[in-house]
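Engineer: could you work out the structure for the sequence below:
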Amino acid sequence: MVAIARILVRRVALLVPLMLGIVLFVFLVMRFSDSDPASAYFQGANPTEQQLHDFRERNGLLDPLPVRYVDFVGDLLRGDMGISVLTRAPVVDQVTTALPLTMQLTFMGLGIAVVLALIGGVTAAIYRDRLPDQLIRVVSLTGVAAPGFWLALLMIQYLAVDRGWFPTGGYINPADSFSGWLNTMTLPAFALSLPVAAQLTRIVRTAVVEELDKDYVRTAIGSGLPPVVVVGRNVLRNALINPLTVLGLRVGYLLGGAVVIETIFSLPGMGKLMIDAVKNGDPAVVQGVVLTTAFGFVIVNLVIDILYLLVNPRLRGAA
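Structural biologist: Down below sits the predicted model:
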């Protein structure tokens, strides 16, 4: 436990420079972009040059770049992401409103991807080079090649428009109706998860096949243990170490893919918030959404690292 705690302390300490680097990158990209908060603030009002200058001076836009960066970091530490130049509302309030939906979509998609990958990967490994393995291989390769937005459009056409099993878009809060929430989230979650599930299926299949070929598996089955017990208790625990690492990277894809999926299904999450901000020229909101998404990705990968330590005794012993 002391070794694990020492590793965790080091990982958490590394988060500080990593997050500062993310903040610096986003800050520089937004400052050197063509977006002008002053022009966006007076959009449609034909402001004079003096009004634009006063706005920039009042909001510190004329300060030297290092000063602006220090102020920016200080504001973030206080939980201040700025003010939307269009709605005049704090960006943190808009992010707080949109973030729960994106997290629901991301983790629902993650859960679906993990379940499908475990079922498909383990089945393909057990029946390797036979018909189930061949069928799963074709389906997984098709899923890897198919982009998420294309799958989303197909699902809307065949499952929502033609058959009416699901709504074509919109969102219902689970507090108002859980069945309505599940109905509105099912298609977006599946459209988001299928490419990830297809990739993980191939990785799980390879890992389980390698584990099944080891001597301890043949010894355990030869001694009379049921194959189901051997696979469930020993093979999966050892085989899922590498897929778990890949899963942490796929969370970034899910967060990024949620931007497109939310736009297609008209879900008021972080993706739609950012798309609307880009179209309307609201840099503070774009900045807030990007930073929140990046921080979420970093934190999720930290959690994956902790799980990796828990399931990998060799790594704990090396520590």
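Engineer: going forward, measure contacts and count neighbours with C-alpha atoms only.
Structural biologist: Noted.
Engineer: mind listing the helices for the stretch 201-319 of the chain?
Structural biologist: Counting by DSSP state H, counting those that start in this stretch, the stretch 201-319 of the chain has helices at residues 215-222, 227-230, 236-239, 241-264, 270-280, 283-311, 313-318.
Engineer: out of these, which gets nearest to Ile4?
Structural biologist: Of all the helices of the stretch 201-319 of the chain, it is helix 313-318 that lies closest to Ile4, at 6.5 Å by Cα to Cα.
Engineer: now the second one, please; I'll put the structures next to each other:
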Amino acid sequence: MERYVGFSGKRNRCFCCMGKTVVDAEYQEEIEKARRDLRALIFNKTCAPIMLRLAFHDAGTYCKHTQTGGPNGSIRKPEEFEQSCNKGLKVAIDFCEEIKSKHPKISYADIFQLAGVVAVEITGGPTIDFIPGRKDSNECTEEGRLPDLEKGPIHLMDTLKRMVLCYMDFVALSGAHVMDRTQKNRSNFDGPWTDKPLKFDNSYFINLLREYREELVWHEPQALVRREFLNLLIGESDGTSLIPSDRTMMTFDEFRCDVMKYAEIPELFLKEYAQAHKKLSELGFIKKPPFHLYHKMKKNKKSYVLPQTIAGVIIVASIIMVWYRVKEK
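Structural biologist: Next up, the predicted model:
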């Protein structure tokens, strides 16, 4: 993607447009300081799972039809964090308040999403590209915006379309369950999703295959070989806990194929998770140049078009003149 870089005329203030959000150098410096503080806080408080959940729940309310919700920091408001789907997130919001008090220039929206990025990285997950510049909103969304696996695959597919996410994005993001455990006071279930919580890897998908191995359908010519490979890969039950809603991941081919793919190729899961996480964290987050730079870009574009047009006319005229001279001789 083409990128235009300009300066506002103020010292130490630059704009990166057409693919990078507009933030000044001072704001970017604060982001890096906040990243370091978040790293220390998440490590000391052992709170990576709930910080990632906060980032997901703030961003997951986006609606492309109304252009509302998304990663705008509105989850900090009681009208939103007191919704049943956001039980327990006040703890993470309070942790982020500590960072906000040190870096008041940064928006809550950026702090929440940066916390999610750091939570993944500090537990061994992939590095996720983070672009700052989100604006805070005081407008809270109604309950029911977040994906709810217990409502079945049709609801899930409709929700993903509303959020502008694809099936692969959802499956990859679901792999983040590896960092957490089910909580009795949130889902009425209790137990870890994997035997290594707080370690970011592909074991969530291995556990899914282990739990529902008898329901797998084999269509490939080498089905028996593939099945034996997966049986060797997933092994026997390790006592981890899967909740009924996890079953949705194995209901349709669109989800099940990606589950098997990520279980077999951990490197692919990490790569596609990073892409899906970035996409989720930027839903509705419009990146465009400032007004005066936008017109400067249009003006520059026109200045290139005019000389090219004149040069083309001259070349055509020269060819015609040469052709007539040759014809007269």
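Engineer: so what number do they get for TM-score?
Structural biologist: The TM-score (TM-score structural alignment, normalised by the length of the first structure) is 0.29; 159 aligned residues with a Cα RMSD of 6.6 Å.
Engineer: related to what we said a few turns ago, any chance of TSV for the helices of the stretch 201-319 of the first structure, columns mean neighbour count?
Structural biologist: As requested, the helices of the stretch 201-319 of the first structure are exported to TSV (neighbours: other Cα atoms under 10 Å):
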stretch	mean neighbour count
helix 215-222	13
helix 227-230	14
helix 236-239	17
helix 241-264	20
helix 270-280	19
helix 283-311	18
helix 313-318	11
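Engineer: out of those helices, nearest to Val26 of the first structure?
Structural biologist: Nearest to Val26 of the first structure, of the helices of the stretch 201-319 of the first structure and by Cα to Cα, is helix 283-311 at 6.9 Å.
Engineer: just to revisit the earlier point, okay, the helices of the stretch 201-319 of the first structure in CSV with distance to Val29 of the first structure next?
Structural biologist: Shown next, in CSV, are those (distance: least, Cα to Cα, whole Å):
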stretch, distance to Val29 of the first structure
helix 215-222, 53
helix 227-230, 52
helix 236-239, 41
helix 241-264, 18
helix 270-280, 14
helix 283-311, 9
helix 313-318, 38
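Engineer: quick check: which of those helices is nearest to Trp150 of the first structure?
Structural biologist: Each of those has some distance to Trp150 of the first structure by Cα to Cα; the shortest is helix 241-264, at 10.0 Å.
Engineer: which helices and strands sit right next to that closest one?
Structural biologist: Here helix 241-264 of the first structure touches helix 91-126, helix 148-155, helix 178-212, helix 270-280, helix 283-311, going by 3 or more Cα pairs under 8 Å, 6 or more residues apart in numbering; DSSP states H and E.
Engineer: who touches that helix?
Structural biologist: 102, 105-106, 109-110, 148-149, 152-153, 169, 188, 191-193, 196, 200, 203-204, 207, 268-272, 274-275, 293, 297, 300-301, 304-305, 308, 311-312 (Cα atoms under 8 Å, 6 or more residues apart in numbering).
Engineer: show the subsequent helix or strand relative to the helix or strand hosting Ile31 of the second structure.
Structural biologist: If you go by DSSP states H and E, Ile31 of the second structure is part of helix 25-45. Where DSSP H and E defines the elements, the next helix or strand beyond helix 25-45 of the second structure is helix 48-59.
Engineer: who are the packing partners of that next one?
Structural biologist: helix 89-102, helix 108-122, helix 266-281.
Engineer: would you format the ones you listed as JSON lines with distance to Met163 of the second structure and mean neighbour count included?
Structural biologist: Output for these, formatted as JSON lines (distance: least, Cα to Cα, whole Å; neighbours: other Cα atoms under 10 Å):
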{"stretch": "helix 89-102", "distance to Met163 of the second structure": "21", "mean neighbour count": "17"}
{"stretch": "helix 108-122", "distance to Met163 of the second structure": "17", "mean neighbour count": "25"}
{"stretch": "helix 266-281", "distance to Met163 of the second structure": "8", "mean neighbour count": "20"}
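Engineer: nearest to Arg36 of the second structure among these would be which one?
Structural biologist: Of all those, helix 108-122 comes closest under Cα to Cα, at 9.0 Å.
Engineer: can you list the buried residues in the helix or strand following that closest one?
Structural biologist: Sequence-wise, the next helix or strand downstream of helix 108-122 of the second structure (DSSP H and E) is helix 153-163. Judged by neighbour count (16 or more other Cα atoms under 10 Å), helix 153-163 of the second structure contains these buried residues: Pro153, Leu156, Met157, Thr159, Leu160, Arg162, Met163.
Engineer: you'd agree Phe295 of the first structure is up against Met19?
Structural biologist: Yes - counting by Cα atoms under 8 Å, Phe295 of the first structure does reach Met19; the two are 7.1 Å apart.
Engineer: Tyr262 of the second structure versus Glu272 of the second structure, what's the distance?
Structural biologist: Separation of Glu272 of the second structure from Tyr262 of the second structure (Cα to Cα, to the nearest Å) stands at 9 Å.
Engineer: quickly list what's touching both of the two.
Structural biologist: Ala172.
Engineer: mind giving me the packing neighbours of the helix holding Ile31 of the second structure?
Structural biologist: When contacts are defined as 3+ Cα pairs under 8 Å, 6+ apart, helix 25-45 of the second structure sits against helix 89-102, helix 108-122.
Engineer: angle of it against helix 89-102?
Structural biologist: 130 degrees (axes from the mean of the first three to the mean of the last three Cα atoms, to 10 degrees).
Engineer: list the buried ones in helix 25-45 of the second structure?
Structural biologist: For helix 25-45 of the second structure, a neighbour-count test (16+ other Cα under 10 Å) marks Tyr27, Glu30, Ile31, Ala34, Arg35, Asp37, Leu38, Arg39, Leu41, Ile42 as buried.
Engineer: can you lay out those residues as JSON lines showing distance to Leu233 of the second structure?
Structural biologist: As requested, the buried residues of helix 25-45 of the second structure are exported to JSON lines (distance: Cα to Cα, whole Å):
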{"residue": "Tyr27", "distance to Leu233 of the second structure": "47"}
{"residue": "Glu30", "distance to Leu233 of the second structure": "45"}
{"residue": "Ile31", "distance to Leu233 of the second structure": "41"}
{"residue": "Ala34", "distance to Leu233 of the second structure": "40"}
{"residue": "Arg35", "distance to Leu233 of the second structure": "37"}
{"residue": "Asp37", "distance to Leu233 of the second structure": "39"}
{"residue": "Leu38", "distance to Leu233 of the second structure": "36"}
{"residue": "Arg39", "distance to Leu233 of the second structure": "33"}
{"residue": "Leu41", "distance to Leu233 of the second structure": "36"}
{"residue": "Ile42", "distance to Leu233 of the second structure": "32"}
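Engineer: follow-up on the earlier one: closest to Leu232 of the second structure among the buried residues of helix 153-163 of the second structure?
Structural biologist: Among the buried residues of helix 153-163 of the second structure, and counting by Cα to Cα, the member closest to Leu232 of the second structure is Pro153, at 29.3 Å.
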